[in-house]
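# mind folding the following:
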Amino acid sequence: MFSAPLAYRKGRALARQLEPLASQNVAPMQTMASSPSVVYRKPAPTITASAPSPGVASVKIIRTWYPHWGNHSGINQYIKYLDPQRFHVCEQLVSENDDDFPICNRIVQDWLRHRVQRHGMTWYNLSDFNAELRTVGDRLRPSSAALLHYLDGEHSAQFLPRRRIGSRPAQIVTYHQPADVLARVVRIDVAHCFDEQEEFFRAHVGTTPVRVILHGIDTDYYRPAQRTRSSATVTCITVGHNYRDYRAVRQVAERLRSVTQLAFHVVSPRPTGVEDLPNVTCHRGLSDDELLRLYQSADILFLPLTKATANNSLLEGMACGLPVVSTSLASIHAYTSEGTAILVGNGNSDQYIDALMGLVENESMRRVMAARARHRAEELDWRNIAPQFAIRAPLIRAGAPYDANRSASLAPRSPFARRYKARVIPARRSLR
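Down below sits the predicted model:
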């Protein structure tokens, strides 16, 4: 049976053994020969600025590096808008796979992976476990960061004790997945949640206030282009893969093959099942600028979904002035506003077709919806969203003094937290 406290102690020992490696400037994928059977890798790099000035709060952000995210997308964009006079930010990047786990031996990896992927959490990688080990020092040293922010809660903060001890750093975990995923992973001090997650969190925190923060968008980069129509073809663009309903996309595209003035473009890092359709053009591996030009040359954002919380593609398309045809989900309603989108029942291809054809045949409606979509995106600009991220004491959030009454504290939800709470916390205190 897997003993979490024992694994934690062994993890601390492993972290001490790997500390010399962490201090070397070796590329993430570069290997160092140790023995014929065990090879060590340098963990993912830490991105940091110079040492913090006196009186400036130090924040360490641990986040997953997603290859499909561009330089202007993702929740990490809020970091750019923190006041550098008040916050000193250090980022620790974690790969989405096991590439930066320091031990390459396959047998060791398989053994450990089986024990850390609790409750069917197949997305929790050895790289995530390694990232938790690397924060052990931060949690034990009073002089380390005042706050640890795990930006991808589904990929982190699974094993470390949740309680703050003395002057050790506070922890914040931000979650991004729908409630059916969250039920298996929530273990946090303070919750930042998004739209459709609100009901789930309210059921777990009782009367404690829950802060709902919408995702933001860089409207300086994602913006409409000045263009004149050179053809009568109306272009629909679908971007992304996670929770996208490509079954509905295929049904719609197949039934509209005879509509010559309508073309579909799909951008996804994975196969979608629509590659063989003659009226669909598929794209993969686009640069930021190439994706931006594709948005700017499109006429409609066609985004069927199976479920959602925040959605980068939705905000990027709206910021580029695209009317939206998507699925009627609570989170999509939260991000769109009146006159920006046509939202239909989940998987209803008939309604999708009616919505698309209505826009194809009515250019003036497209123009009105495009202007309203851009206006809504400007309301969700990161300049407006970033100050809403409450940062727990002793820090203060950007733009306003810290208010302890607005923090949402959650009781531990996992079997690990319930079973080992009494055993882990005293063990930690004895290390002070």
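# CA only for contacts and neighbour counts going forward, please
OK.
# in the helix or strand where Trp111 lies, what's buried?
Trp111 is part of helix 106-116, with elements assigned from DSSP states H and E. Burial within helix 106-116, assessed by neighbour count using 16 or more other Cα atoms under 10 Å, is assigned to Gln109, Arg113, Val116.
# using a markdown table, lay out those residues together with distance to Ile353.
Below are the buried residues of helix 106-116 laid out as a markdown table (distance: Cα to Cα, whole Å):
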| residue | distance to Ile353 |
| --- | --- |
| Gln109 | 48 |
| Arg113 | 45 |
| Val116 | 45 |
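# out of those residues, which is nearest to Pro5?
Val116 (12.6 Å; Cα to Cα).
# which residues does the closest one contact?
Tyr124, Leu126, Phe129 (Cα atoms under 8 Å, 6 or more residues apart in numbering).
# try Glu199
No residues are in contact with Glu199 under the rule Cα under 8 Å, 6+ apart.
# output the longest helix belonging to this structure.
Criterion DSSP state H: the longest helix present in the chain is helix 4-22.
# now do it against helix 106-116, angle only.
130 degrees (axes from the mean of the first three to the mean of the last three Cα atoms, to 10 degrees).
# in helix 4-22, which residues are buried?
Ala4, Pro5, Tyr8, Gly11, Arg12, Ala15, Arg16, Leu18, Leu21, Ala22.
# quick one on the thing from earlier: packing partners of the helix or strand following the helix holding Trp111?
Counting by DSSP H and E, the element after helix 106-116 in chain order, helix or strand, is helix 126-134. For helix 126-134, the packing partners by 3 or more Cα pairs under 8 Å, 6 or more residues apart in numbering; DSSP states H and E come out as helix 4-22, strand 87-95, helix 106-116.
# and the next helix or strand past helix 126-134?
Sequence-wise, the next helix or strand downstream of helix 126-134 (DSSP H and E) is helix 136-140.
# which element follows the longest helix of the chain toward the C-terminus?
Taking DSSP H and E, what comes next after helix 4-22 is strand 31-33.
# which strands and helices sit next to the helix or strand that comes right after that next one?
The C-terminal neighbour of strand 31-33 among helices and strands, as given by DSSP H and E, is strand 39-41. Judged by 3+ Cα pairs under 8 Å, 6+ apart, strand 39-41 is in contact with strand 31-33.
# could you also give me the structure for this second sequence? I'd like to compare it with the first:
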Amino acid sequence: MVYIGERIQHHAGRSGYDQLARRVRSRPLSPAIHHALTSILERTPSSAVKARLDSPPYSWYWRPEQLAQELHAMGSMALAGGVYHWLYGENDFRWAGRFPRRKGARIVVSMHQPPRIFERVFPDPKALGRADAVLACCRSQADYLKDFAGEDKVHVIPHGVDADFFTPAPKPAEEKFIVLAVGSWLRDFSLLAEVIREAGRRRSGLCFHLVLPRDRIKDFDGAPNTKIFHGVPDAHLHSLYQSANVLFMPVTDFTASNTLLEGMACGLPAVASDVGGMRDYMDSSCGVLVPPSDPEQALTALLNLKKNQNLAPAMAESARKKALKFDWKRIAQSVMKVYKGLYAR
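Below you'll find the model as predicted:
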């Protein structure tokens, strides 16, 4: 197996889909060749090529190191067999399927974005038809991708979590009821802000801990009963999950989420927007699904968990059990079955 994909910089050290590569024995592409190709592309004088690649939809993709990695993989596939797995298809898979490859070389592409994002950032959907297998994170995403890749090539394999690292801890006996929100991608920040404001107006006793990117911090300056964290190391992120009482996931769309699975693995019940593939990961046993863009129902769900002394602990136990089904060790086994199936045809 050869894995192609840059690590997403804002992911924590134990987060991200590239954790899969740590559970499967693989051979790396040569760092020296990658570095050399990147240097050549960075110095290329062709402004016309750069202008094209630096505009939508390629701008999602274009960085010299990513193009260098794909060119490197294409050259490798022409010389050696094996499974070449693009971990972040929207970012890194563009032209590889169009070029000749050695007999025995197989292409697997993992996709992560919901249809509306895919349509905006992936310039040639038919390119997925040149892959031998396409991995989707949830059923609704898979149904959409089948139109481009073919029904027999698309497999639903969920996102994973490091359930050995993200673990529960006893909740301290204190009066604070902490609502934790982590991350930014596809988050409904207007809903989050409204829930915080209304919780403050009602003197609800809810305390909000927000782990935000730098560019979002100013949006919550002065928010009542709110602490903001940025750039926290893994151990601190882990402790924030463990010390919270509930995970709040207001999102506009969804296929999978590091945050949701990490919170569940730490024994957090979730209040989450009922959109996209959310039901593939959680149900009423481990949290509350609320309509999207509805701050009143979201706040009501949070307050019910605070008031009901028996409900939250039961959901916490269920969340941990459910998260174990998404442990990376189990996900890696499912992916390996796909790899093996490519050679059984």
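# who wins on neighbours among the contacts of Val116 of the first structure?
When the contacts of Val116 of the first structure are compared by neighbour count (other Cα atoms under 10 Å), Leu126 ends up highest, at 27 neighbours.
# my guess is it contacts Trp111, does it?
No - at 10.7 Å, Leu126 of the first structure does not count as touching Trp111 under the criterion of Cα atoms under 8 Å.
# count of residues packed around the residue nearest to Cys104 of the first structure when sequence neighbours are not counted?
Ranked by Cα to Cα, 6 or more residues apart in numbering and with sequence neighbours excluded, the top spatial neighbour of Cys104 of the first structure is Val39, at 5.1 Å. Residues lying near Val39 of the first structure (other Cα under 10 Å) number 15.
# nearest residue to the alignment partner in the second structure of Leu294 of the first structure in space, please, no chain neighbours.
Matched across to the second structure, Leu294 of the first structure falls on Leu240, judged by TM-score structural alignment. The shortest distance from Leu240 of the second structure to any non-neighbouring residue, by Cα to Cα, 6+ apart, is to Leu180 (7.7 Å).
# helix/strand/coil for the one you found?
At Leu180 of the second structure the chain is in strand, as set by DSSP: H, G, I helix; E, B strand; the rest coil.
# what about whatever residue of the first structure lines up with it, distance to Leu301 of the first structure?
Residue correspondence to the first structure (TM-score structural alignment): Leu180 of the second structure is matched to Ile237. Taking Cα to Cα, to the nearest Å as the measure, Ile237 of the first structure falls 5 Å from Leu301 of the first structure.
# between the two, which one's more packed in?
Leu301 (28 against 25).
# does the more buried one count as helix, strand or coil?
Relying on three-state DSSP, one would call Leu301 of the first structure strand.
# so who does it touch?
Contacts of Leu301 of the first structure by Cα under 8 Å, 6+ apart are Cys236, Ile237, Thr238, Leu314, Gly317, Met318, Leu322, Pro323, Val324, Val325.
# now, which of those lie within helices?
Those of the contacts of Leu301 of the first structure lying in helices (DSSP H): Leu314, Gly317, Met318.
# and the equivalent of the second one over in the second structure, how many neighbours does it have?
In the second structure, the residue paired with Gly317 of the first structure according to TM-score structural alignment is Gly263. For Gly263 of the second structure, the neighbour count with other Cα under 10 Å is 31.
# got the contact list for the nearest residue to Gly263 of the second structure once chain neighbours are set aside?
Once flanking residues are discounted, Gly263 of the second structure sits nearest to Tyr241: 5.9 Å by Cα to Cα, 6+ apart. Counting by Cα under 8 Å, 6+ apart, Tyr241 of the second structure makes contact with Leu180, Glu262, Gly263, Cys266, Leu268.
# likewise for Gln109 of the first structure?
Ile103, Leu126 are the contacts of Gln109 of the first structure under Cα under 8 Å, 6+ apart.
# then Val252 of the first structure?
Ser349, Asp350, Tyr352, Ile353.
# with Gln158 of the first structure instead?
With the criterion set at Cα under 8 Å, 6+ apart, Gln158 of the first structure makes contact with Val185, Arg187.
# repeat that for 7 Å
Arg187 (Cα atoms under 7 Å, 6 or more residues apart in numbering).
# what do we get in the second structure for it?
Match for Gln158 of the first structure (TM-score structural alignment): Arg94.
# how close does its match get to Tyr339 of the second structure?
21 Å.
# quick one: the helices in the stretch 151-300 of the first structure?
All helices of the stretch 151-300 of the first structure, identified by DSSP state H, counting those that start in this stretch, fall at 179-182, 198-205, 246-255, 288-297.
# give the equivalent position in the second structure for His149 of the first structure.
Under TM-score structural alignment, His149 of the first structure pairs with His85 in the second structure.
# centroid-nearest residue for the second structure?
Ser257 (4.1 Å; Cα atoms, centre = their mean).
# related to what we said a few turns ago, and of the ones in helices among the contacts of Leu301 of the first structure, the nearest to Val280 of the first structure?
Once Cα to Cα is applied, the member of those that ends up nearest Val280 of the first structure is Gly317, at 18.4 Å.
# that older thread, would you turn the ones in helices among the contacts of Leu301 of the first structure into a markdown table with distance to Thr46 of the first structure?
What follows is these, written out as a markdown table (distance: Cα to Cα, whole Å):
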| residue | distance to Thr46 of the first structure |
| --- | --- |
| Leu314 | 30 |
| Gly317 | 32 |
| Met318 | 33 |
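# let me know the closest of these to Gln171 of the first structure.
The closest of those, once distances to Gln171 of the first structure are taken by Cα to Cα, is Leu314, at 29.7 Å.
# just to revisit the earlier point, okay, now the match of Leu294 of the first structure: neighbour count?
22.
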